[in-house]
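**Student:** next come a sequence and a model predicted from it.
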Amino acid sequence: MLKGKHLIAGEWVGGETTFTSQPSSGEPHTFADGSPELVDRAARAAEEAFWSYSALSRAERAAFLRSIAEEIDKRGDEITKIGSEETGLPAARLTGERGRTTGQLKLFADHIEKGEYLDRRHDVALPDRQPLPRPEIKLVQQPIGPVAVFGASNFPLAFSTAGGDTASALAAGCPVVVKGHSAHPGTGDLVAQAIDAAIRKHKLHPGVFSLVQGVNHAVGGALVQHPLIKAVGFTGSLRGGRALFDLCAARPEPIPFFGELGSVNPMFVMPEAVKARGEAIAKGWAGSLTMGAGQFCTNPGIAVILDGPEASAFTETTVESLRAVAPQTMLTDGIAKAYRDGAQRIENSADVGELIGTACNDRAAAPYLFETTGDVFLANEALSEEVFGPLGIVVKVGSLEDMAKIAHAMHGQLTATLHIDKGDYAEAAKLMPVLQRKVGRVLANGFPTGVEVSEAMVHGGPYPASTNFGATSVGTMAIRRFLRPVSYQNIPAELLPADIAAA
């Protein structure tokens, strides 16, 4: 059953005001709305919890993470039901996302047990070194303190209450305060109940996790500006994320803001590849573009291709494939409106042809496809801005040199894809230095909407894809965001942290 309240340091707390969910189906529910005062309570409790939680052994923290996964699975049917009602996502998608959520909790448990993330280093003492002796120095990574996490609209589980940001922060030894997303408060409520159950099972300080719900924008500002919060994880819009990033930077003590903000994830379709399998690439693009109503941050919104007969055939196949896609329910009314507005902006752009135009009503979204030239694309900055939804632009260029110009002009992206055959390698090699500077992940002959949760994955990129190009929000390397290196010089073993004492 839903609590309809905030979870603040082990207590389910109401508030002076409430808000009502806006599900795509089923009955709406009423939830307590957050406030800066509740943020303060949660942050203070997180700071109190830090001292005992950060001192737990890695095995104890790993056991806690696995218990959260177990408690989420216990509530699996309830979570799927309300998640589907709130977001319009099909049950199969939410079941898979729940598996990803529990899987990454277990992955981080395994990761911290191995201990490699600690980056332990030891410079032995050299008392006889001339002209000066060297002291003994040991280094280990330490948790930074309480972390704020903002739930994402498009992933009610894997990027929200117990998603990758929360899992990696807890794995690092940092208590977490989550600002739940108002698009799926019931889902967040049930997942918070699962985390609360795991905290109680392991008899941890209740401040190790808190959830503040609501639509009150003052909550986000209060959270990133609270002096006890030491880092922020965020997935959302460029506008909202940049505002919070600026607040973090303006604090008396600036803190890192790990925000994922927006990306068009360009594909470069090379000549030999399109000759050999242009039809298959076009069909694959249409499927990737419309997966989940295009509501993925890795949605490949731009296809850059050399103009000619093969490009025309590629475009025709894409149009045919997209026309076969039925309208899909978008996550919120606001996202649906932003999608319609974005499509209208591109439709009104000069020298951009509309290949598929649709009438999108309420939360139902159908695909849009546009076509333009490389010169027009380079001259119109608006064409390279993300439109969150199943919208694609085919950019036809006159030469491979023009394709390289597109790559050079691109802002930071989460991904870039090369569709290549062996005969394209020489030209692709010229693009690679540009792409690897512009993106966090370069793909060959695939589609970026699948993000593997693994050791080697990078889900981030140069601004505006993210606010910290050296970080990832997916994969085990995400734990680095919430750690800092500490050196210990000539410290007796009896006083050293357990993780470095024997090194």
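**Tutor:** In hand now; what should we look at?
**Student:** switch to C-alpha atoms for all contacts and neighbour counts from now on
**Tutor:** OK.
**Student:** check which helices and strands the longest helix belonging to the chain sits against.
**Tutor:** Of all the segments of type helix in the chain, defined by DSSP state H, the longest one is helix 91-114. With contacts taken as 3 or more C-alpha pairs under 8 Å, 6 or more residues apart in numbering; DSSP states H and E, helix 91-114 sits against helix 58-74, helix 76-87, helix 164-172.
**Student:** what comes up buried for the second one?
**Tutor:** Neighbour counts over helix 76-87 (16 or more other C-alpha atoms under 10 Å) mark Gly76, Glu78, Ile79, Thr80, Lys81, Ile82, Gly83, Ser84, Glu85, Glu86, Thr87 as buried.
**Student:** what is the very next helix or strand once past the longest helix of the chain packed up against?
**Tutor:** Downstream of helix 91-114, the next assigned helix or strand under DSSP states H and E is strand 121-123. Packing partners of strand 121-123 (3+ C-alpha pairs under 8 Å, 6+ apart): strand 137-143.
**Student:** can I assume Ala230 is in contact with Ala169?
**Tutor:** If you look again at residue 230, you'll see it is Lys, not Ala. No. The criterion here is C-alpha atoms under 8 Å, and Lys230 misses it with Ala169 at 11.2 Å.
**Student:** hey, what's in contact with both of the two?
**Tutor:** Overlap of the contact sets of Lys230 and Ala169 (by C-alpha atoms under 8 Å, 6 or more residues apart in numbering) consists of Val147.
**Student:** which one's more surrounded, the two?
**Tutor:** When Lys230 and Ala169 are compared for neighbours, Ala169 comes out ahead with 28 against 21, by other C-alpha atoms under 10 Å.
**Student:** run a quick neighbour tally on the nearest residue to that one once chain neighbours are set aside.
**Tutor:** Sequence neighbours aside, Phe482 is the residue nearest to Ala169 in space, at 5.9 Å (criterion: C-alpha to C-alpha, 6 or more residues apart in numbering). By other C-alpha under 10 Å, 27 other residues sit near Phe482.
**Student:** the closest residue to Met330 other than its chain neighbours: what's it in contact with?
**Tutor:** Using C-alpha to C-alpha, 6+ apart and skipping residues adjacent in sequence, the residue nearest Met330 is Arg363, 5.1 Å away. Contacts for Arg363 (C-alpha under 8 Å, 6+ apart) come out as Gln328, Thr329, Met330, Leu331, Thr332, Asp333, Ala336, Lys337.
**Student:** what sits against the fourth one?
**Tutor:** If you count contacts by C-alpha under 8 Å, 6+ apart, Leu331 has them with Ser24, Glu86, Thr87, Gly88, Leu89, Ser153, Asn154, Ala183, Arg363.
**Student:** putting a second one here so we can go through both:
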Amino acid sequence: MITGKNYIGNQLSSEGDITFKTFNPELNVSIQNNFSQATAEEIENAVAKATEAFDVYKHFSGAKKAIFLRAIADEIEALDEKLINVYCSETGLPAGRAAGERGRTVFQLRSFADLVEEGSWVEASIDSGIPDRTPAPKPDLRKMNIPLGPVVVFGASNFPLAYSTAGGDTAAALAAGCPVIVKSHPMHAGTGELIASAIIKAAEKTGMPNGVFSNINAKDYDAGQQLVSHPKVKAVGFTGSIKGGRALLDIAAKREEPIPVFAEMGSINPVVVLPKALQNRGNEIANTYAGSITLGTGQFCTNPGLILGIAGEELSSFIDELGSKIKEINPSCMLHPNIHGAYEKGKQQAINQNKVTIVANLDGEIQTNYASQGVATVSGKTFLENSTLHHEVFGPFSIVVACENLKELEEIVTGLEGQLTGTIISDDDEISNYSELVAKMQNRVGRLIFNGVPTGVEVCPSMVHGGPYPASTDSRFTAVGVNSIKRWVRPFSFQNWPNSLLPDELKDENPLHITRLVNGELNKS
């Protein structure tokens, strides 16, 4: 049952007078449940509980945290069809998407459980002391990663499960030993409460301290500002717009003690189609990219919003085919009327720019909150001169840029803001002649794809989901995969510490049998 209340630690709470509802974009109606917006006092209480919990939770073994993470996954699966139904009603997304995202969410949790149970992720390093070294003794130094403290995670509008309440940020922070306070996204607060209830059940079943997790409801920005500026909060995770992520980054930077904000933000994910590929299989590529542009109604951070090629007959044929194919795809529902409105406004702003040609823009009536997918084209010169065309349009829309030559194409790539992904479509060994272009693309993105589509983010240790600003606020880290745990820890050294008082990870006898760097050599001894 959805109560509409906040979880302040393991207690449901609704002390405030402000309430809000979620919305069914498919039916274009508000959903019955009222959600209670957290008061300043409730938020303060959540942070206090998280701080108390941290003093206990940070000492828990990897094995104990793994039991907790697996229990969360089990409790989410136990929600079964109730979760799927609420997810679909609050998003307009199909049940298959909901089930797939649920599967990804529990996979992430279990992956982090495996990681912390094995234990080598702490990157233990030992440099043994040499007391009789001359002219000065060498101290005994031992280093490992330790958790930062309470973490605030902001739920994402477009991924109610995988990037929200129990998503990658939360799973990684809990695995690192950090309590989590989630600022639930108001568009899917019901889904958020169900997941929060699963986390609380798992915490109670596995003996976690009260306050290891809280779930905050709010429809405005005040709650987020209070959480990020709170002196006892030590880090922030965010997935969303550049405007939202930048606002949080600025708040965190102005604190007396600045803290890291790991924000994954906007991206247009440039795709370069090389000439031979266009010549040999332009229609096939157009068909593939029509599907990628409209996948999930274009509501992915990796949606291909920019396609680059060298002007000519082959590129013109590709553009015509892409427009034709995208018109054949049935429109689909967007997550919320506000998102639909922002999409139509952004698309209109792009196609109204001077010297922009509309290739495809669905005419006629379509269902309320359904997106009218579109494609536009522009010359490379115009694109370079008009920065408005560089902005993300969140939805099923892409701009194809016809570059005069390779030099202009490289100039465009060099001038792009940081991106999550870049893609190069090539035939045979064609790409071997474009080493400079590859290098320029690598400088602007976090992941470079060969002969594929950017939509689809595999959850594995080798995935980088991040990139130069503004794709993310710190390109040294990924938001996906087990290596994302590194965002929520800091390195810490013990010097000349008695062996018996060291953490197990750093003791001489290596009781956890983890891989460590001992005097310059990796081993488990």
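**Tutor:** Cool, the structure landed. Keep in mind that this is a model prediction, so the values were computed, not measured.
**Student:** mind listing what Leu416 of structure 2 touches?
**Tutor:** Each residue near Leu416 of structure 2 by C-alpha under 8 Å, 6+ apart is listed here: His390, Arg444.
**Student:** corresponding residue for it in structure 1?
**Tutor:** Mapped onto structure 1 by TM-score structural alignment, Leu416 of structure 2 lines up with Met410.
**Student:** number of nearby residues for the aligned partner of Ile307 of structure 2 in structure 1?
**Tutor:** Aligning on TM-score structural alignment places Ile307 of structure 2 opposite Ala303 in structure 1. Using other C-alpha under 10 Å, Ala303 of structure 1 has 21 other residues around it.
**Student:** can you verify Ala303 of structure 1 is assigned to a strand?
**Tutor:** Yes. Read with DSSP: H, G, I helix; E, B strand; the rest coil, Ala303 of structure 1 is one of the residues of a strand.
**Student:** wouldn't it be in contact with Val269 here?
**Tutor:** Yes. Ala303 of structure 1 lies in contact with Val269 (C-alpha under 8 Å); the separation is 6.9 Å.
**Student:** measure Leu414 of structure 1 to Thr298 of structure 1 for me?
**Tutor:** Leu414 of structure 1 sits 7 Å away from Thr298 of structure 1 when distances are taken as C-alpha to C-alpha, to the nearest Å.
**Student:** cool, Ala9 of structure 1 as well?
**Tutor:** 35 Å.
**Student:** tell me who's in contact with the residue in structure 1 that Ala172 of structure 2 lines up against.
**Tutor:** Aligned against structure 1 by TM-score structural alignment, Ala172 of structure 2 finds its counterpart in Ser168. When contacts are counted by C-alpha under 8 Å, 6+ apart, Ser168 of structure 1 touches Phe108, Thr476, Ala478, Ile479, Phe482.
**Student:** quick check on these: which are buried?
**Tutor:** Buried, going by 16+ other C-alpha under 10 Å: Phe108, Thr476, Ala478, Ile479, Phe482, out of the contacts of Ser168 of structure 1.
**Student:** the first one matches what in structure 2?
**Tutor:** Pointing back at Phe108 of structure 1 there. Checking TM-score structural alignment: Phe108 of structure 1 goes with Phe112.
**Student:** now do the third one
**Tutor:** Applying TM-score structural alignment, one finds that Ala478 of structure 1 aligns to Ser484 in structure 2.
**Student:** roughly how far apart are its match and Ile449 of structure 2?
**Tutor:** Ser484 of structure 2 is 20 Å from Ile449 of structure 2, by C-alpha to C-alpha.
**Student:** and Leu161 of structure 2, by the same measure?
**Tutor:** 26 Å.
**Student:** try Pro231 of structure 2
**Tutor:** For Pro231 of structure 2, the distance to Ile449 of structure 2 equals 41 Å [C-alpha to C-alpha].
**Student:** try Ala202 of structure 2
**Tutor:** For Ala202 of structure 2, the distance to Ile449 of structure 2 - C-alpha to C-alpha - is 38 Å.
**Student:** same question, Phe300 of structure 2
**Tutor:** Distance from Phe300 of structure 2 to Ile449 of structure 2, by C-alpha to C-alpha: 16 Å.
**Student:** so the two - more neighbours on which side?
**Tutor:** Of the pair Phe300 of structure 2 and Ile449, Phe300 is the one with more neighbours under other C-alpha under 10 Å, namely 23 against 13.
**Student:** isn't the more buried one up against Tyr163?
**Tutor:** No. Phe300 of structure 2 is beyond contact range of Tyr163, at 11.5 Å (criterion: C-alpha under 8 Å).
**Student:** pretty sure Thr317 of structure 1 is touching Val274, no?
**Tutor:** No. Between Thr317 of structure 1 and Val274 there is no contact under C-alpha under 8 Å: 11.9 Å.
**Student:** between those two, who's got more neighbours?
**Tutor:** Val274 (22 against 19).
**Student:** could you find the closest non-adjacent residue to the more buried one?
**Tutor:** Glu310 (6.5 Å).
**Student:** pretty sure the one you found belongs to a strand, no?
**Tutor:** No. Applying three-state DSSP, one finds Glu310 of structure 1 to be helix, outside a strand.
**Student:** my guess is it meets Gly278, correct?
**Tutor:** Yes. Applying C-alpha under 8 Å, one finds Glu310 of structure 1 in contact with Gly278, separated by 7.1 Å.
**Student:** more neighbours: these two, which one.
**Tutor:** Remark: of Glu310 of structure 1 and Gly278, Gly278 carries more neighbours, 23 against 19, as counted by other C-alpha under 10 Å.
**Student:** counterpart of the more buried one in structure 2?
**Tutor:** Using TM-score structural alignment, Gly278 of structure 1 sits opposite Gly282 in structure 2.
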